[in-house]
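1. Give me a 3D structure for the following:
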Amino acid sequence: MLLDAAGGGTLGFLNFLLPLHDMSLEDMTPSFLSYSDGFSQLSDGAIDAAFALSGYPAGAVMQAAASNDLAFISFSDGMLEKALEANPVYSGVFIPKDVYGTESAGLAIGVNNMLIVSNSTSPEIVEDILHSIFDHLDEFAAQNANAKQIIPEMSLELSIPLHPGAERYFEARKALY
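-> Below is the predicted model of the structure:
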């Protein structure tokens, strides 16, 4: 099974999920590879599964899907709910079947990405950053497919407090969300 290169975030995520299934890393043979190398090896049949901690569509997964029939590994009944209950920072993520040309859609576990700045960053700069991103999402999404998944109001549901500049940005747009 592909895990990412040493120091990546996949291992922590997997170490959270495996015990929920009474499993550990000792139950498999992990391959610590770069993302692109791992999906290349999945395409070549050198590994059986790849764990992708990424937005979608992910280029390496799309490349693997171009020459292979891929399928999502489904959660056993009740296991996604158990995981979300164990750590409410995670959420269920629906991946339509047309994203990777799979036979059926996938239900994955995910976490929101955050843009983090120093507390000393001026509120005006933070507001400008959020304006540049969130007020131009259509333009951003035209350049980056992952940007289509950005939902600005999800920023109000993070597990850390908002910077004062972010609070001002969202307060000014409260009627939109």
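2. all contacts plus neighbour counts: C-alpha atoms, from now on.
-> Will do.
3. Report how many residues lie close to residue 100.
-> By the criterion of other Cα atoms under 10 Å, residue 100 has 24 neighbours.
4. That one against residue 56, yeah?
-> No: here residue 100 does not reach residue 56: they are 9.1 Å apart, not a contact under Cα atoms under 8 Å.
5. Report the distance from stretch 154-170 to the chain centre.
-> Put simply, stretch 154-170 sits 19 Å off its chain's centre (Cα atoms, centre = their mean, to the nearest Å).
6. typed the wrong thing, it's stretch 88-97
-> Stretch 88-97 sits 8 Å away from the centroid of its parent chain (Cα atoms, centre = their mean).
7. Report the set of residues contacting both of residue 100 and residue 56.
-> Counting by Cα atoms under 8 Å, 6 or more residues apart in numbering, residue 100 and residue 56 have no shared contacts at all.
8. Just want to check the distance between the closest residue to residue 82 other than its chain neighbours and residue 106.
-> Leaving aside its chain neighbours, residue 82 sits nearest to residue 20 (7.7 Å; criterion: Cα to Cα, 6 or more residues apart in numbering). Going from residue 20 to residue 106 by Cα to Cα, to the nearest Å gives 19 Å.
9. When those two are compared, which one has more neighbours?
-> It is residue 106, of residue 20 and residue 106, that has more neighbours when counted by other Cα under 10 Å, with 19 against 14.
10. who's in contact with the more buried one?
-> 72, 73, 74, 94, 95, 96, 97.
11. Among those, which ones are in strands?
-> 94, 95 (DSSP state E).
12. Now the second one, please; I'll put the structures next to each other:
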Amino acid sequence: MMKRKGLFIATILMLALSLILTACGTSKDTTNGAQGENTEGKKSSGKKEFISLLTGGTGGTYYPLGGTFTAQWNDEIDGVEATAQVTGASAENMQTLSEGEAEVAFTQTDIASYALDGKMMFPEKITNFKAMGTLYPETVQIVTTEKSGIKSVEDLKGKTVSIGAGGSGTAANAEQILEVHGLTLDDIKKQDLSFDESTTGIQDGHIDAAFVTAGTPTGAIEGLSATEKVVIVPITEDKIAELEEKYPYYAKDTIPVGTYGSEEEITTVAIKAMLVVRDDLEEDLVYKMTKTLFENTDKIGHSKGKLISAETALEGLKGMELHPGAKKYFDEKGIKLE
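-> Predicted structure coming up:
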């Protein structure tokens, strides 16, 4: 009797196990059947091209723009899966790209040039990249508050000043601007902080001012202006001329009235933001990415979108080569690299 009862229990257990295995097999088959089609029913070739776009900190301009660009690539280019990555911005992006750990990166035109030449923050030349195109002017903003009493670059002497993340393009800009004003990094109490950390430090009273090189308006500074009377320190015309002569990447720029609550236009300098790609990316892929970006600038959900155009995308690229895929697109548009 006990033997018969044990056999019955064993039979029940085997039947249950069989049902579980059948269910698992059905689930797997259903999943496989759905491959090649995303949740919106968009057909896919089955081949995935993973694209990592190196941007910058969350308080700057690169990151929100990067999210827009990758969303466009994902929507418009079959088989592409692109993501925007938070980084330390220009200089870090060039180094990361050189190591093959990403495919596309935001950078400044001056930083890309330094990388090609092995100067400044690059002990060795970085040559495994090509340009996709320039985007918009990146404005050098020397940020402080009304209560600091800082009104000129010379007033930074002896103050605690953030020059941006260590090795960043902003740090290079800060050093060069201090230089034409007769100052060095030894004349300030230097801090190496991200944009968010810089504005938080100003708000908390831990630092007096910060250099921020980014498209205006910059999110981190807008956040500060919600609680403090923000002052952007101007650069005078004569010093702008000195910068342009010694460092040809710079051009005069103005921050419009009303930005961060300002009551007057502010003169400063800017360099260009750009996108670079690894030179081993397929020509057709870069062509599609370039075309998608510059044919959809009206869909860019950021104020800098109106400054991005194919017609100006080859400005500031002196000494740099276009990726063949990008060149194909600009050739079709009749736009040539001078």
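13. Just the buried residues out of the contacts of residue 106 of the first structure, in PyMOL syntax.
-> Applying 16 or more other Cα atoms under 10 Å to the contacts of residue 106 of the first structure, the buried members can be selected in PyMOL as follows:
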select buried, resi 72+95
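14. The contacts of residue 106 of the first structure into JSON lines, with extra columns for distance to residue 152 of the first structure?
-> Output for the contacts of residue 106 of the first structure, formatted as JSON lines (distance: Cα to Cα, whole Å):
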{"residue": "72", "distance to residue 152 of the first structure": "27"}
{"residue": "73", "distance to residue 152 of the first structure": "29"}
{"residue": "74", "distance to residue 152 of the first structure": "28"}
{"residue": "94", "distance to residue 152 of the first structure": "18"}
{"residue": "95", "distance to residue 152 of the first structure": "19"}
{"residue": "96", "distance to residue 152 of the first structure": "21"}
{"residue": "97", "distance to residue 152 of the first structure": "25"}
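15. from the contacts of residue 106 of the first structure, which is closest to residue 111 of the first structure?
-> Looking at these and their distance to residue 111 of the first structure, the nearest is residue 94, at 12.5 Å (Cα to Cα).
16. What does that closest one correspond to in the second structure?
-> Matched by TM-score structural alignment, residue 94 of the first structure corresponds to residue 254 in the second structure.
17. Where do the helices of the second structure begin and end?
-> 2-34, 62-76, 90-98, 109-117, 169-180, 195-204, 219-225, 237-246, 283-294, 324-333 (DSSP state H).
18. how far away is residue 99 of the first structure from residue 148 of the first structure?
-> Residue 99 of the first structure is 12 Å from residue 148 of the first structure, by Cα to Cα.
19. picking up where we left off before, dump the helices of the second structure into JSON lines; add distance to residue 311 of the second structure as well.
-> Below are the helices of the second structure laid out as JSON lines (distance: least, Cα to Cα, whole Å):
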{"stretch": "helix 2-34", "distance to residue 311 of the second structure": "42"}
{"stretch": "helix 62-76", "distance to residue 311 of the second structure": "18"}
{"stretch": "helix 90-98", "distance to residue 311 of the second structure": "23"}
{"stretch": "helix 109-117", "distance to residue 311 of the second structure": "17"}
{"stretch": "helix 169-180", "distance to residue 311 of the second structure": "25"}
{"stretch": "helix 195-204", "distance to residue 311 of the second structure": "30"}
{"stretch": "helix 219-225", "distance to residue 311 of the second structure": "27"}
{"stretch": "helix 237-246", "distance to residue 311 of the second structure": "23"}
{"stretch": "helix 283-294", "distance to residue 311 of the second structure": "9"}
{"stretch": "helix 324-333", "distance to residue 311 of the second structure": "9"}
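20. Tell me which of these approaches residue 302 of the second structure most closely.
-> Closest approach to residue 302 of the second structure among the helices of the second structure (Cα to Cα): helix 62-76, 6.9 Å.
21. what stretch of the first structure lies opposite the closest one in the alignment?
-> So helix 62-76 of the second structure is aligned with nothing, judged by TM-score structural alignment.
22. What's the match for residue 216 of the second structure in the first structure?
-> Using TM-score structural alignment as the criterion, residue 216 of the second structure maps onto residue 56 of the first structure.
23. Next, work out how far apart its match and residue 139 of the first structure are.
-> Using Cα to Cα, residue 56 of the first structure is found at 18 Å from residue 139 of the first structure.
24. and the two? which has more neighbours close in?
-> Set residue 56 of the first structure next to residue 139 and count neighbours by other Cα under 10 Å: residue 56 wins out with 17 against 12.
25. excluding its backbone neighbours, what's nearest the match of residue 216 of the second structure?
-> That would be residue 146: by Cα to Cα, 6+ apart, it lies 5.7 Å from residue 56 of the first structure.
26. Now for the one you found: which residues touch it?
-> Listed by Cα under 8 Å, 6+ apart, the contact partners of residue 146 of the first structure are 55, 56, 57.
27. cool, and residue 306 of the second structure?
-> By Cα under 8 Å, 6+ apart, the contact set of residue 306 of the second structure is 297, 298.
28. Aligned to it, what sits in the first structure?
-> Per TM-score structural alignment, residue 306 of the second structure is aligned with residue 148.
29. and what of residue 28 of the second structure?
-> So, by TM-score structural alignment, residue 28 of the second structure is left unmatched.
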